[in-house]
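Trainee: here's my sequence, what's the structure:
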Amino acid sequence: MNTGNTCTWKPASAKAGVIPPRAEGAKARQWAAAPKDGFHVLRHTYASIVLEAGESVVTLARWLGHSSPAITLGYYAHFMPEAGSKGRGTIDGLLGKGGVSAR
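Mentor: Below you'll find the predicted structure:
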């Protein structure tokens, strides 16, 4: 059982009205709320915001405790729509196609 999720996160979410309260007589781990309403959604939101802000995947992987940045990319690559734009702009500048100028 994930104690932080079932004993802290979900009760606080229920008290705030975000998820329905646990049914009368239900065990601590028995919540009607879907798994997507658990603590993991907060972690996913954090990672998404950090990547959209431009933090490196390598750094985020370390912060999240992933064993490899490849794992992080597998979950969060879709939050990196601008990935590659710096490199493309630099090459365009070198080739005289506008964009970022070469230094």
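
Trainee: CA atoms for contacts and neighbours, from now on please.
Mentor: Will do.

Trainee: buried ones in whichever helix in the chain runs longest?
Mentor: Here the longest helix in the chain is taken by residue count, with DSSP state H as the criterion, and it is helix 40-52. By 16 or more other Cα atoms under 10 Å, the buried positions in helix 40-52 come out as 47-48, 50-52.

Trainee: in the very next helix or strand once past that helix, which residues are buried?
Mentor: Scanning forward in sequence from helix 40-52 by DSSP states H and E, the next helix or strand is helix 57-64. Neighbour counts over helix 57-64 (16+ other Cα under 10 Å) mark 57, 60-61 as buried.

Trainee: mind putting these into a markdown table with distance to residue 33?
Mentor: Formatted as a markdown table, the buried residues of helix 57-64 follow (distance: Cα to Cα, whole Å):
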| residue | distance to residue 33 |
| --- | --- |
| 57 | 31 |
| 60 | 28 |
| 61 | 28 |
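
Trainee: following up with a second sequence; could you model it the same way so I can compare the two?
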Amino acid sequence: MAVNTWNTYTWKPALAKAGVIPPRAEGAKQWQWEAAPRDGFHVLRHTYASVMLEAGESVVTLARWLGHSSPAVTLGYYAHFMPEAGSRGRTVMDGLLGRRGRPGGG
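Mentor: I've put the predicted structure just below:
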């Protein structure tokens, strides 16, 4: 089934029934929804990717899961969801340098 078909005839009716988006306007064709594109099924994919990156999942792994041609594509869409990028590396280096700087060795 094509994603647009599923989005129009299954996903958006389910959202409307749940009260997430407004119901189809009276007299509208079955494929006519006032819901914005952000209400489409693709938002679930975007949410999943965002949550995975915020949880620290590897960009390389996520790119593979999403079917992107490279991690650069994934970063182009989702880098803003990685506010802690680099903090783990800094923490490790601080720990290593802190141990080495202590009197008595390490």
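
Trainee: what's the TM-score here?
Mentor: The TM-score (TM-score structural alignment, normalised by the length of structure 1) is 0.84; 99 aligned residues with a Cα RMSD of 2.1 Å.

Trainee: hmm, back to that, where does the longest helix of structure 1 end up in structure 2?
Mentor: Aligned by TM-score structural alignment, helix 40-52 of structure 1 falls on residues 42-54 of structure 2.

Trainee: for structure 1, which segments count as helices?
Mentor: 3, 10-15, 40-52, 57-64, 69-76, 85-94.

Trainee: save those helices as TSV, and put in distance to residue 30 of structure 1 too.
Mentor: Output for the helices of structure 1, formatted as TSV (distance: least, Cα to Cα, whole Å):
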stretch	distance to residue 30 of structure 1
helix 3	12
helix 10-15	10
helix 40-52	17
helix 57-64	27
helix 69-76	27
helix 85-94	46
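
Trainee: and of those helices, who's closest to residue 22 of structure 1?
Mentor: Residue 22 of structure 1 sits nearest to helix 10-15 of all those, at 7.8 Å, using Cα to Cα.

Trainee: can you redo the buried residues of helix 40-52 of structure 1 as a markdown table with distance to residue 20 of structure 1?
Mentor: Below are those laid out as a markdown table (distance: Cα to Cα, whole Å):
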| residue | distance to residue 20 of structure 1 |
| --- | --- |
| 47 | 26 |
| 48 | 26 |
| 50 | 29 |
| 51 | 31 |
| 52 | 31 |
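
Trainee: which residue lines up with residue 77 of structure 1 in structure 2?
Mentor: Aligned partner of residue 77 of structure 1 by TM-score structural alignment: residue 79.

Trainee: what's the local residue count around the alignment partner in structure 1 of residue 21 of structure 2?
Mentor: Aligning on TM-score structural alignment places residue 21 of structure 2 opposite residue 19 in structure 1. Residues near residue 19 of structure 1, counting by other Cα atoms under 10 Å, number 18.
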